[in-house]
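**Q** predicted model and sequence below, questions to follow.
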Amino acid sequence: MVVVKSPILRHIRRKPLQFVAPVVTLILVLYLIVGRSSGKTKGKYSYKSRSKGLFSRPRDVIPRNLPNDHISHYDLNKLASTPMAAYNQERVLILSPMSRFYDEYWANLLKLTYPRELIELGFIVPRTADGDVALKKLEKAVKLVQSPRNSKEAKFAKITILRQDNESLQSQKEKDRHALSVQKERRANMALARNSLLFTTIGPYTSWVLWLDADIVETPNTLIQDLAGHDKPVISANCYQRYFDDEKKEDSIRPYDFNNWVESDEGLRIASTMSDDDIIVEGYHDIATYRPLMAHFYDPNGDVNTEMQLDGVGGAAVMVKADVHRDGAMFPSFPFYHLIETEGFAKMAKRLGYEVFGLPNYLVFHFNE
């Protein structure tokens, strides 16, 4: 047998660390490179994942659902409000100021066909006797829907209930709350409540905000998809009311919300004569503005998708792209161009460059006391 003694082997035997150290260093470098390139995209509003390599650190954007993360990053430039909201899995925030709880309102809400896991609900309840009763009923209804026994698809993504921190009218009877003499006070309080509800609940993932009054007891089941499908910054349904016609001895319908309107020359003239603290309240004979009211444009044989441009809106069922609110359109609790609350919101949205629309043939129905 012939044995060849290599000088390299002799060197390794004499000084093994000089050979092992470079090899370990090479393996470590390769591990770091592979670990840092293993990030994946996860979720619509999440981006590069945290590096898994040794001594790694978070990327510039940290994904939302990883454990041990203390900072969440959202890119609002990637947030969209599209006419295919359900298909694109866009989050919808339904907001309802609630002075009374109506079983019909809640039943109608549960019939909406938009995926519940994409819906958040927000309520604000006044600190009145009626509000206390409404709160108890609301909490009971919420617990049934959000029960751990229900599937994820049967539950809403999130529900927030606020107690109003400003004054509210003690009487919520229809004749009392609609009296002209209390409109400025009532609507100023309502504006504060709406703003509190909005600013507390809107999130960086919210694409749409649906304002749905808590006394709206009947809407199409596809309300969210229908309103979003028009792809408008602000769009309002036409609010009517069912009642029994004593003269005709039959069930009938009548206009209810007169806050969806188009500005008129007379309305502008009246505003020009007012002091800074005065407001115009639409739908009252005492102030004849002769504004075209969307409630009077309903055609039972017309296309439900017919649109008309508006200058004022009510709050019965109004879909708003979330960016409109993020850009600063809120509900003024003070006279804003002699308008207040929802009508003031429409004016503010238009001043920000957004168009406001209504659907005269698309009806939602108000509770009939």
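**A** Looks like it arrived, so ask away. Predicted model, so just to flag it, every value in this text is computed and none were measured.
**Q** make it CA atoms for all contacts and neighbour counts henceforth
**A** OK.
**Q** so Ser167 versus Asn189, what's the distance?
**A** To be clear, residue 167 is Glu; Ser isn't right here. 7 Å (Cα to Cα, to the nearest Å).
**Q** these two: who's more crowded?
**A** When Glu167 and Asn189 are compared for neighbours, Asn189 comes out ahead with 20 against 16, by other Cα atoms under 10 Å.
**Q** OK, contacts around the more buried one?
**A** By Cα atoms under 8 Å, 6 or more residues apart in numbering, the contact list for Asn189 reads Asn166, Glu167, Ser168, Ser333.
**Q** now with 6 Å?
**A** Residues near Asn189 by Cα atoms under 6 Å, 6 or more residues apart in numbering: none.
**Q** can I take it that it is in a helix?
**A** Yes: applying DSSP: H, G, I helix; E, B strand; the rest coil, one finds Asn189 inside a helix.
**Q** all the helices of the protein, in order from the start?
**A** In the chain, the helices defined using DSSP state H lie at 7-14, 17-36, 103-111, 129-145, 174-177, 183-201, 223-228, 265-272, 322-326, 341-351.
**Q** comparing these, which comes out most buried?
**A** helix 341-351 (a mean of 24; mean count of other Cα atoms under 10 Å).
**Q** tilt between it and helix 183-201?
**A** Between helix 341-351 and helix 183-201, the angle comes out at 60 degrees (axes from the mean of the first three to the mean of the last three Cα atoms, to 10 degrees).
**Q** packing partners for helix 341-351?
**A** The criterion is 3 or more Cα pairs under 6 Å, 6 or more residues apart in numbering; DSSP states H and E, and there are no helices or strands that helix 341-351 contacts.
**Q** try 10 Å
**A** helix 183-201, strand 234-245, helix 322-326, strand 356-366 (3 or more Cα pairs under 10 Å, 6 or more residues apart in numbering; DSSP states H and E).
**Q** and here is the other one:
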Amino acid sequence: MARPMGPVRLRRTNYLTLAIGAVLCLFILYFLLQSGSDAPNPTSQNPNRPPIRKPTSKSSLIGERPPVRRFNLNNVTITTDPIGNREAVLILTPMARFYQEYWDNLLKLNYPHELISLGFILPKNKEGNAATTALQAQITKTQKGPLKDRFRSIVIERQDFDPPLVSQDEAERHKMENQKARRASMSRARNSLLFTALGVDTSWVLWLDSDIVETPPTLIQDLAAHDKALIVPNCYQRYTDPDTGKPAERPYDFNSWQDSQTAQQIATKMGPDDILLEGYSEMATYRALMAYMAESEDKKDLEVNLDGVGGTALLVKADVHRDGAMFPPFPFYHLIETEGFAKMAKRLGWQAVGLPNYKVYHYNE
């Protein structure tokens, strides 16, 4: 028997809800239509609107250069004809003072300047600031001058450590008791400059002191023609003889030498942090100094093997530095800075060579 159904209630239509819904629909429809009318029209000729650019797959952050660059160092030539083979040269100069004669001599180098990059490192002190200002003035003048004088690139670095000596006076610099701290600081400066400026396409590195004011214009190609891993000319100094009043010259750099048994015996009695120094009567090493090997200018190509080198004008194959040879700021076989560099290079299989009759000249203070 069927069960009787309960009462059925009819729900009244809420006209207020319908009205609100209709208004919302109309508002949404109006908003969509209005947005469509404001959208840029690709066919519009309105000059005030920029054209629509199609999206590209390249990111604007990457630009045209690919994110990965590959270099084959086997393609970097280091030859006896660096100009003919368009080999890049990096000239590195630690600088405490600026000498105009240094810069003038640099400009006289007839190696193509578009193949030469320059690197400088200067201390953060009063003298370093003055030298930086003078250097930047000459760089600006040169790089805005004739194309033949402009260099490929220039890096100026400021030391992030204080120099050990307040004064750069020559007598103060050469005191024996100042040598270890001074040359350790020089090593740090050289290494910092080298690691910053050495390029992937650099063939040769020329270390040129800021007080070298006279060299042959053909210095780079002359030294490279010997095809030696490390090669150094003889550094002299021009002066006026006080007795005769005539121009004269004298040896200046005593850091290029051939080792002696006496020096080796002195080293065996030294502590681990002691260093051998050249040119001081208190430490007679009896090494054969290239400074005193000069004979005749007619024999400029005469070569001698060296165990230590100076850094006044030192040409190095970039591969020597890439192999890991740097300037030890610590006693390395009781040697430091450029002399330690020659020892480190030799341990890596590279022989240093000197040219006793090929001269460059130091500023006469």
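**A** Structure's in. What do you need? For clarity, every value in this text was computed on a predicted model and none was experimentally measured.
**Q** returning to what we had before: and the helices of the first structure: which comes nearest His366 of the first structure?
**A** Closest of the helices of the first structure to His366 of the first structure is helix 103-111, at 9.3 Å (criterion: Cα to Cα).
**Q** give me the mean distance between the closest one and the second structure.
**A** Average distance, helix 103-111 of the first structure versus aligned residues of the second structure after superposition (mean Cα distance after the TM-score superposition for the first structure): 0.2 Å.
**Q** tell me the angle of that helix relative to strand 356-366?
**A** 120 degrees.
**Q** just give the number of residues close to the equivalent of Met330 of the first structure over in the second structure.
**A** Counting by TM-score structural alignment, Met330 of the first structure corresponds to Met326 in the second structure. Met326 of the second structure has 22 neighbours, counted by other Cα under 10 Å.
**Q** let me see the contact set for Met326 of the second structure.
**A** Met326 of the second structure is in contact with 187-188, 190-191, 194-195, 320, 337-338, 340-342, 344-345, counting by Cα atoms under 10 Å, 6 or more residues apart in numbering.
**Q** for those, which ones persist in the first structure?
**A** Here is what carries over to the first structure from the contacts of Met326 of the second structure, by both residues aligned by TM-score structural alignment, their matches' Cα atoms under 10 Å: 187-188, 190-191, 194-195, 320, 337-338, 340-342, 344-345.
**Q** which one of the helices and strands packed on helix 341-351 of the first structure lies nearest to Ser96 of the first structure?
**A** Of all those, helix 183-201 comes closest under Cα to Cα, at 8.4 Å.
**Q** that closest one: how far from the chain's middle?
**A** 15 Å (Cα atoms, centre = their mean, to the nearest Å).
**Q** which part of the second structure matches it?
**A** With TM-score structural alignment as the criterion, helix 183-201 of the first structure aligns to 179-197.
**Q** mean per-residue distance, that stretch to the first structure?
**A** Stretch 179-197 of the second structure versus its aligned partner: 0.2 Å mean (mean Cα distance after the TM-score superposition for the first structure).
**Q** without its sequence neighbours, what residue ends up closest to the residue in the second structure that Ile279 of the first structure lines up against?
**A** Taking TM-score structural alignment, Ile279 of the first structure has Ile275 as its aligned residue in the second structure. Excluding the flanking residues, the one nearest Ile275 of the second structure by Cα to Cα, 6 or more residues apart in numbering is His334, at 4.3 Å.
**Q** for the one you found, which residues are in contact?
**A** 264, 266-268, 270-277, 340 are the contacts of His334 of the second structure under Cα under 10 Å, 6+ apart.
**Q** distance to Pro112 of the second structure added to those, as JSON lines?
**A** Output for the contacts of His334 of the second structure, formatted as JSON lines (distance: Cα to Cα, whole Å):
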{"residue": "Gln264", "distance to Pro112 of the second structure": "43"}
{"residue": "Ile266", "distance to Pro112 of the second structure": "46"}
{"residue": "Ala267", "distance to Pro112 of the second structure": "44"}
{"residue": "Thr268", "distance to Pro112 of the second structure": "48"}
{"residue": "Met270", "distance to Pro112 of the second structure": "47"}
{"residue": "Gly271", "distance to Pro112 of the second structure": "48"}
{"residue": "Pro272", "distance to Pro112 of the second structure": "45"}
{"residue": "Asp273", "distance to Pro112 of the second structure": "44"}
{"residue": "Asp274", "distance to Pro112 of the second structure": "43"}
{"residue": "Ile275", "distance to Pro112 of the second structure": "40"}
{"residue": "Leu276", "distance to Pro112 of the second structure": "39"}
{"residue": "Leu277", "distance to Pro112 of the second structure": "38"}
{"residue": "Gly340", "distance to Pro112 of the second structure": "32"}
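**Q** which of the contacts of Met326 of the second structure sits closest to Ala19 of the second structure?
**A** Phe195 (77.5 Å).
**Q** now that closest one: how far from Gly145 of the second structure?
**A** 29 Å.
**Q** now Glu282 of the second structure
**A** 50 Å.
**Q** same thing with Ser192 of the second structure?
**A** For Ser192 of the second structure relative to Gly145 of the second structure (Cα to Cα), the value is 30 Å.
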